[in-house]
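Peer 1: Fold the stuff below for me.
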Amino acid sequence: NIRFRYVRDAATGQAQPELVVLDAGLAVKLSRRDRRNFIEVFHAIAMNDGRRAGQLMLERSPGDRRRVVDEEGFVSGVAALIGSLRSGGIALGQVRLGDVFGNMLSLACDHRVKLETGFVTVATSIIVIEGVGRQLRPLVDIILAARPLLVEAFTQRLW
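Peer 2: Okay, here's the model as predicted:
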């Protein structure tokens, strides 16, 4: 996607041209099951229930649960990570989502929790898009913006 627009400079009042190129370069078509799993995990995060998000990730792991190292440590780690973010909302200007998703992926790796390929691809896409979002609108609260869509998908079972 390419967008060209004029942006008024706050200091001078003059319109300056701006070219925005948005292409994460990653695409995934989630199966019905993967879509449901992602929506439920993201819904738990949006509702500040990091513990539930960790449990869902663990329960829906496509890997052998016997290989997981310290399940409770994984769930507690995800809960602590999400809890630390929610104190002031998730605003791109304040929180680096790449770090958040990176920490979640590291927790999964450390605890040997195999994640669904679709989840990892979506997380990676969010990491890539974060830089663009930070440039365009640094103070947007992603969870607040996504909450109505998540609630609709969750309540209407749009998966």
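Peer 1: only C-alpha atoms for contact and neighbour calcs from this point on.
Peer 2: OK.
Peer 1: ok, how many other residues are close to residue 53?
Peer 2: 24 (other CA atoms under 10 Å).
Peer 1: Remind me what the one helix or strand it maps to packs against, helices and strands.
Peer 2: Remark: residue 53 resides in helix 50-59, with elements defined by DSSP states H and E. If you count contacts as 3 or more CA pairs under 8 Å, 6 or more residues apart in numbering; DSSP states H and E, helix 50-59 packs onto helix 32-46, helix 71-85.
Peer 1: Now the lengthiest helix in the chain: buried residues?
Peer 2: The residue-count maximum for a helix in the chain (DSSP state H) belongs to helix 117-136. Of the residues in helix 117-136, 118-119, 121-130, 132-134 count as buried by neighbour count, 16 or more other CA atoms under 10 Å.
Peer 1: Identify all contacting residues around the helix or strand that contains residue 3.
Peer 2: Following DSSP H and E, one finds residue 3 within strand 2-8. The set of residues external to strand 2-8 that reach it, using CA atoms under 8 Å, 6 or more residues apart in numbering, is 14, 15, 16, 17, 18, 19, 20, 21, 22.
Peer 1: I have a second one here; can you model it like the first so I can compare?
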Amino acid sequence: MHPGNILVRVAQSKSSRKRLFKSRPHVIFLDVGMTAELSKSDRVNLLEFFKSVALRDGRTAAECTLRLSKQQNCPNPQAFIEEVTKSFDFWGTSEGDLVHPADCMRQLLEQVRRHKVNIDGNVCTVMVTTLVLEGWQRKLDPEYDVMHTLQTLLFRADWAESLSYTIEGLMAP
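Peer 2: From the prediction side, this is the model:
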């Protein structure tokens, strides 16, 4: 995807009267190219991964990452877990809090590469797409706090249940 494949549609007011509710813009994606289908276990694991990132729980994030492949070839999983935990511990400090969440994810993916952690292609597609979308969001509104939104949404039980139902419907074979 590239910016030329993204449209923003805003409803035009046909009358000069004030509306009770202002319309919200709609983002339209054209020619998304790559698609991915995740298994139920991958969806559950990915949701747990994002929750651990929102909580800055490095150990759980690393353990989830190691489960993102059906065949894991990481030569030293414990070293990977320890390095990721150390990074997340830093990100939880006041100094580390200044590091943008996307930069944290990029560092995590670099740790994945260095430790030869396997991530299945479909899961990797979702993760990379998430980073691309976050990058666009940052360009559109640099003040928007994506981590706050992630924390709010992931820990609302009604939203998580709704998300699970929606994902099941979208990803059903």
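Peer 1: what TM-score do we get after superposing?
Peer 2: TM-score of the superposed chains, computed with TM-score structural alignment, normalised by the length of the first structure, equals 0.69; 141 aligned residues with a CA RMSD of 3.4 Å.
Peer 1: circling back: what range in the second structure does the longest helix of the first structure sit on?
Peer 2: Using TM-score structural alignment, helix 117-136 of the first structure lines up with residues 121-140 of the second structure.
Peer 1: if I look at the residue nearest the centre of the second structure, how far off is residue 76 of the second structure?
Peer 2: Nearest to the mean C-alpha position of the second structure, by CA atoms, centre = their mean, lies residue 130 at 4.6 Å. Here residue 130 of the second structure is placed at a distance of 27 Å from residue 76 of the second structure (CA to CA, to the nearest Å).
Peer 1: which one is the alignment partner in the second structure of residue 149 of the first structure nearest to, not counting chain neighbours?
Peer 2: Counting by TM-score structural alignment, residue 149 of the first structure corresponds to residue 153 in the second structure. Excluding its sequence neighbours, the residue lying closest to residue 153 of the second structure (CA to CA, 6 or more residues apart in numbering) is residue 159, at 6.3 Å.
Peer 1: Mind listing what's buried along the helix or strand harbouring that neighbour?
Peer 2: Secondary structure assignment for residue 159 of the second structure, by DSSP H and E: helix 157-171. For helix 157-171 of the second structure, the buried set under the neighbour-count rule, 16+ other CA under 10 Å, comprises residue 164.
Peer 1: With stretch 86-98 of the second structure instead?
Peer 2: Buried, per 16+ other CA under 10 Å, within stretch 86-98 of the second structure: 87, 88, 90, 91, 92.
Peer 1: CSV please, covering these and showing distance to residue 54 of the second structure.
Peer 2: Compiled in CSV, the buried residues of stretch 86-98 of the second structure are given as follows (distance: CA to CA, whole Å):
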residue, distance to residue 54 of the second structure
87, 14
88, 10
90, 14
91, 11
92, 10
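Peer 1: need the contact list for the aligned residue in the second structure for residue 45 of the first structure.
Peer 2: Structural correspondence for residue 45 of the first structure with respect to the second structure (TM-score structural alignment): residue 53. Contact partners of residue 53 of the second structure, counting by CA under 8 Å, 6+ apart, are residue 61.
Peer 1: ditto for residue 82 of the second structure
Peer 2: residue 59.
Peer 1: which position in the first structure aligns with it?
Peer 2: Using TM-score structural alignment, residue 82 of the second structure pairs with residue 76 in the first structure.
Peer 1: And that match, how far from residue 155 of the first structure?
Peer 2: Residue 76 of the first structure sits 27 Å away from residue 155 of the first structure, going by CA to CA.
Peer 1: and if you look at residue 110 of the first structure?
Peer 2: Residue 110 of the first structure is 34 Å from residue 155 of the first structure, by CA to CA.
Peer 1: ok, residue 28 of the first structure - contacts?
Peer 2: Per CA under 8 Å, 6+ apart, neighbours of residue 28 of the first structure: 118, 121, 122.
Peer 1: three-state assignment of the residue mapped onto it from the second structure?
Peer 2: In the second structure, residue 28 of the first structure lines up with residue 36, judged by TM-score structural alignment. Secondary structure for residue 36 of the second structure, judged by DSSP: H, G, I helix; E, B strand; the rest coil, is coil.
Peer 1: what about residue 36 of the second structure, distance to residue 104 of the second structure?
Peer 2: On the measure of CA to CA, residue 36 of the second structure and residue 104 of the second structure end up 24 Å apart.
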